[in-house]
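Engineer: could you work out the structure for the sequence below:
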Amino acid sequence: MLVEYAMQHAWLVPLLPALAFVVIVFLTRPWQKLSAIVAVGSMALSCVIATLAAYGIFTNHEYAEKPLVYATRWFSLGLPGMPNLQIDVGVQLDPVSAMMMVMVSFISTFIFLYSIGYMDGEDGFSVFFSYLSLFGASMLLLVISSNLLQMFIAWELVGLCSYLLIGFYTHKISAREAAKKAFVTCRVADFGLLLGILALQIIFGTLNLTELGERIADFEEYTTFGMLTLIAVLVFIGPIGKSGQFPLHVWLPDAMEGPTPVSALIHAATMVVAGVYLVGRTMFLFHEVESAMQLVAVTGAFTALFAATIAITQREIKKILAYSTVSQLGYMMLALGVGSLTAGMFHMWTHAFFKALMFLGAGSVLVALHHKADVWEMGGLVKKMPITAWTFVIGGLAIAGIPPFSGFWSKDEILVATLAEGHYVLFAMAAFTAFLTAFYMWRMIFLAFFGKENPANHPKESPWTMTVPLVVLAVGAIGAGWLGTPWHNVWAEWIYFGHPHHAAANYGAMLLSIVLAGSGIYLAYTLYLKDAEKKRAKAMAKWFGPVYRMLCNKYYIDELYLWFNHALVDGTAKLFYLFDIYVMDNIVNGFGAFAKLSGDGLRVFQSGRMQNYVLIFFLGVLAVAVLMAFTGPSAASLVLGGVK
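Structural biologist: Next comes the predicted model:
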């Protein structure tokens, strides 16, 4: 009974946190704790409904083949010479959206709970929780949307909330600039997505996901292959920005300027995973265009490796985690690009647990150290903050790919899928990224939590509102991957594109993955823990001076964009300014001034007074008479135009 009710009323899942946003803004804002209770309670209730609905989906295999869709007509518009525009608003439930509902609501619930302790004493406490509620509601609306227009509206709401939360500390210039950077970068990408959505509506006459899937499968009846390729590329531009793929990744590390719970929410359950989800949701489009699939795969593999090389030199704990997220999102895109919706969504699922855990752990450290973020200035925190430290270690084992932790199973699934499709270069890039991931994550762990204590620090463990979410997420980081073990892959039986497919266990790839992860951890141990003075690490940084500086400065991508902005954007603006000053103001305005001056002069002769006209006529006759008297009739005739 409850399961059926939850499935038929899944629209309550995004509605409840949306109502919490309204309640906090208009009713409970003066009472901070009440606002927090409203936010946490609404998201927890959404999680319960989402879990019940997901149970109904995952116990009936027909929903894996044909989704449960219920919708109502939003509006209908008739256009001359074109099919009627009919847009529905509704819910689509299938294993993918059900999994996302549970993941987003579950992770968000514990991030909300954690925020009570983290934001205690901060100005704008209630406003912060209202933004969090709207953020969660927007993402939940996105994942259950049955059509692309509804999804795009939620997509933009997610972008708005990220802007508000990244720039929450309005007194900090860096936070305001980071918020603007995120907003503008994503808007550039969203313009491409919007063009792709408009093209889909114009050509295929619908934006409903199920109908689009059917019509694109027979796209020859509607359009050419070239146009379909262009549409796929335009649609992919949106996820490039939203999910921080190269070259639009630059906003994501700067988003760390917001409060740490915001970073956890963005990186684990909302903003950045929306792009991966959109690509997975529109696999029916990319599947028809092999070149678009290759673009997704190459972009993902390159981004994964590119971000990992930057992360190995970063010093701020949240910046390291941020580049880690960019890299892991690249893994997900790689999986989708090689045609494995199973592997891409699986890694999104496991990543949500261990990345939320690590961001919240980083927040716990920052609170204890009064927001001192440099991992080189930490050390020995495991003694004073054991819960934070050991849960963080669990997250580090998961992301490094050490069995039986969750990240091992999902990352191995991506490597196997890439290898099975014959993408050997991309496989090598992904494998090397796995080594780098283990190295830079455990570099951070050894520097921050182990080794020699910094006597300048006086940390203490965080309150229960912060440690309880850490423990719960640590359990998820351990067990979330067991659904997709190679020997009994329950995940692959439910979440797939086309038909269920799972390659047999590749023990060679599994062994390689473990060796690479272990090697990365051992190298980090050798350089940053065994060598107490870090002499080898400092020597290596000196030996690879130019390369090290390039990685520290993130390949100077931000500087390149800044130069581009100053040289092209500002330069173009200056040209228009000069055109306005010298052309518009002088020439165009000069014509206007001449016309005004001429009008002022001629206005004297067009007064409308009869006596003035008689006087002018008399003076003219007098002038002609005087001319004839002194020069003769011939000159007067010439003056009068030959009239005699």
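Engineer: contacts and neighbour counts: CA atoms only from here.
Structural biologist: Noted.
Engineer: isn't P30 up against F125?
Structural biologist: No: in this structure, P30 is not within contact of F125 by CA atoms under 8 Å, at 9.5 Å.
Engineer: more neighbours, these two?
Structural biologist: Neighbours were counted for P30 and for F125 using other CA atoms under 10 Å; F125 has more, 20 against 15.
Engineer: and for the residue nearest to that one when sequence neighbours are not counted, the neighbour number?
Structural biologist: Ranked by CA to CA, 6 or more residues apart in numbering and with sequence neighbours excluded, the top spatial neighbour of F125 is Q32, at 6.2 Å. Here the number of neighbours of Q32 (other CA under 10 Å) works out to 18.
Engineer: ok, the residue positioned nearest the centre of the chain - contacts?
Structural biologist: Nearest to the geometric centre of the chain sits K242, at 2.4 Å (CA atoms, centre = their mean). Contacts for K242 were tallied using CA atoms under 8 Å, 6 or more residues apart in numbering; they are C186, A189, M271, V272, V273, A274, G275.
Engineer: what of G244?
Structural biologist: Here G244 is in contact with V250, W251, L252, V272, V326, L329 (criterion: CA under 8 Å, 6+ apart).
Engineer: residues in contact with the helix or strand hosting the third one?
Structural biologist: Element membership of L252, judged by DSSP states H and E, is helix 251-254. Contacts with helix 251-254, where a contact means CA under 8 Å, 6+ apart, come from A178, K181, A182, T185, G244, K319, A322, Y323, V326.
Engineer: one more, please, to line up against the first structure:
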Amino acid sequence: MSLFYYAIVFLPFIGCLIVGLWGGRLGARGSEFITCSLVVIAALLSWGAFISVAFSDNDALRISLLPWLASGRLHCDWSLRIDTLTAVMLVVVTTISALVHIYSIGYMHHDASRPRFFAYLSFFTFMMLVLVTSDNMVQLFFGWEGVGLASYLLIGFWYQKPAANAAAIKAFIVNRVGDFAFLLGVFGIFVIFGTVGFDDIFAKMLTGQYADKFYFLHWQFSGQKALDVVCILLFIGAMGKSAQFLLHTWLPDAMEAPTPVSALLHAATMVTAGVFMVARLSPLFEHAPIALLTITAIGAITAFFAASVALVQNDIKRIIAFSTCSQLGYMFVALGIGAYGAAIFHLFTHAFFKALLFQGAGSIIHAVSDEQDIRRMGGLRKYIPATYWLMIIGTLSLTGFGIPGTFFGTAGFFSKDAIIEASYGAGGALAHSAFWLLVIAALFTAFYAWRLIFMVFHGKPRAPVDIMHHVHEAPPVMLVPMVLLAVGALFAGVVFLPYFFGAEYQLFWNGALFVSADNNILQQLHFVPLWVQWAGFAVMAAGFAAALLFYIIAPALPAQAARLLSPLYKFLLNKWYFDELYNFLFVRTAFAAGLFLWKIVDIKIIDGLGPGAIAARVAAVTDRVARLQTGYLYHYAFAMLIGVTAFITWIIFGSLN
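Structural biologist: Predicted structure coming up:
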């Protein structure tokens, strides 16, 4: 059994090592075959693990690999924690990664650096598997930083492009901000509980056998506040990884990476790490009410903010990227109100339809000679019909198409509506505010999703004639993974709803997600009013109708609306001006500080007045003294004569006194 799980985790790493070290000798085809085969095997094994773990009443399995750290009170092994939450994440990560690997064979066909690309993809997969199988905070942090490194390598894969390098650096720096807070949270956990192992932490949490004091800088927090501070620090780390409001700015720029990277990063790996972390540590967050309120507020704001920005974006990949940001907001709202099963359920379904949308976008970009501006597309439906219908499926799932109260609906319908209803049923002013923000975000989502479909596939072609002559459907190696994702985007919701967030909830999760006795979110859903259940459907239909009006029936309306609402349009087009604000507050400030330290402190003070200045004066004096050593005899004789004269004069005047 241990070898079974070792294979799931380490097969992608073996592929990464083989191709990373010998990719030049293996060639592109050999590199593709090795990495794809190993990840596909890991995906098949993951489904086997999911069936055996999630649909049984066995306790969590822990498999120790080797001793890792032993320093003072800190002891931890590298162990694999296998429970239902891990099994779900194994399926999500390996399945999406396998389909992305296969899809990349076609998408990256003309790239000369394919071995390096596939090695990076497998490395990304491995580090995410390390993260989701972690049994302690140190291992979790190792995987956390590993996916950050992998994302940096993949976002900057085309390092010849300045924009790709800038995007990779931006993602790395913004995530360092969140990761610093996350590391402080890890330190806080060790201070409070005296351990980093999940089982030990949870046991002490339940029995109250932990220190109730935590020092942060010069402040002391006691009791409940100590847990709140630690959990908020951990959540700030999740804000960076999962691109939540205020730490979201790296995500749109990450679109400089090849499109398969976007499909993997947005659907199954880095951006879902924050959601997984909060769910894994649910016993802690359940006892940190202020942290939960913070998570709810940030998640709701993120869902609304990102959806509003996506309304007017023109880059096809950026539209879908902001959609990811918004959907992650939904997940964090669910976590904040204690609906952990709904959060992971939406993570599960989102992986299918978001990977499908990104791969569909890649197929479109591939067809129109690398064009990404939807204003230069149009009329592509008859040229790439397979991609068109697959994108329709992804859009239906993203917008939550389905009939409330029935089993008819796409995957996104069941998971997203569960979160909307749970936010209303949770009660409280903040939860109700989150409910309305999520409903508005659902309206925006339907509008921008159908706007993309109508502008890309309908109407008259707006691309140059020479590009339209070369428009072609994606090859089977790209279409087959999209078809498999479409199956998940259609049916994953109705099949798994009873288990993730329904009647089989307790048996399915089997303690992997903790819910306190007073958190009866599932029972509250039975008392949600009928209008709340239909709210998602209503705004979905309204968004579709608005997009149909603006881009099919009256295509002149968008330009007129942009002129009429010019300040608002520019505000949204410039993403609420967060990049400009951060550039003013942090980037320019950092450059100004660096310039001051260089020009004033270093050159004028240290070099001008400090040790550098003293050294310069000594050098000047010695240089002048050295000039006296001319090598000419008459110069030395003249100097001796002056000396003798001075000596005699001193003797004479001395004798007179």
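Engineer: superposed, what's their TM-score?
Structural biologist: Between these two chains, after superposing, the TM-score reads 0.89 (TM-score structural alignment, normalised by the length of structure 1); 603 aligned residues with a CA RMSD of 2.5 Å.
Engineer: just checking, what residue in structure 2 corresponds to the residue nearest to F125 of structure 1?
Structural biologist: Structural alignment (TM-score structural alignment) places Q32 of structure 1 against A28 in structure 2.
Engineer: for S97 of structure 1, same thing?
Structural biologist: Aligned counterpart of S97 of structure 1 in structure 2: T86 (TM-score structural alignment).
Engineer: same thing with F408 of structure 1?
Structural biologist: So, by TM-score structural alignment, F408 of structure 1 is matched to F413.
Engineer: I'd assumed F401 was in contact with its match.
Structural biologist: Yes: at 5.5 Å, F413 of structure 2 and F401 qualify as touching, with contact defined as CA under 8 Å.
Engineer: the two: which is more packed in?
Structural biologist: Neighbour count, other CA under 10 Å: between F413 of structure 2 and F401, F413 has more, with 27 against 24.
Engineer: so what's the more buried one closest to, chain neighbours aside?
Structural biologist: F413 of structure 2's closest residue in space is G400 (CA to CA, 6+ apart), at 3.6 Å.
Engineer: try Q244 of structure 2
Structural biologist: T302 (5.8 Å).
Engineer: so what's the residue count around the one you found?
Structural biologist: Using other CA under 10 Å: T302 of structure 2 sits among 29 other residues.
Engineer: do the same with Y577 of structure 1
Structural biologist: Neighbour tally, Y577 of structure 1, other CA under 10 Å: 13.
Engineer: G213 of structure 1 -> structure 2?
Structural biologist: Mapped onto structure 2 by TM-score structural alignment, G213 of structure 1 lines up with F202.
Engineer: contacts only, for that match.
Structural biologist: P283, L284.
Engineer: try it again with 10 Å
Structural biologist: Counting by CA atoms under 10 Å, 6 or more residues apart in numbering, F202 of structure 2 touches F193, G208, L281, S282, P283, L284, F514.
Engineer: any idea which helix or strand carries the equivalent of the last one over in structure 1?
Structural biologist: With TM-score structural alignment defining the correspondence, F514 of structure 2 maps onto F497 in structure 1. In the assignment (DSSP H and E), F497 of structure 1 maps to no helix and no strand.
Engineer: the closest residue to F497 of structure 1 other than its chain neighbours - how many residues pack around it?
Structural biologist: Ranked by CA to CA, 6+ apart and with sequence neighbours excluded, the top spatial neighbour of F497 of structure 1 is L341, at 5.9 Å. Counted with other CA under 10 Å, the neighbours of L341 of structure 1 add up to 25.
Engineer: one more: V53 of structure 2?
Structural biologist: 24.
Engineer: trace it over to structure 1, please.
Structural biologist: Correspondence of V53 of structure 2 to structure 1, assessed by TM-score structural alignment: I57.
Engineer: just the closest of the contacts of G244 of structure 1 to P455 of structure 1, please.
Structural biologist: Taking CA to CA as the measure, P455 of structure 1 sits nearest to L252 out of these, at 32.9 Å.
Engineer: just to revisit the earlier point, what does the helix or strand containing the residue nearest to Q244 of structure 2 correspond to over in structure 1?
Structural biologist: Taking DSSP H and E as the criterion, T302 of structure 2 maps to helix 289-310. Aligned by TM-score structural alignment, helix 289-310 of structure 2 falls on residues 290-311 of structure 1.
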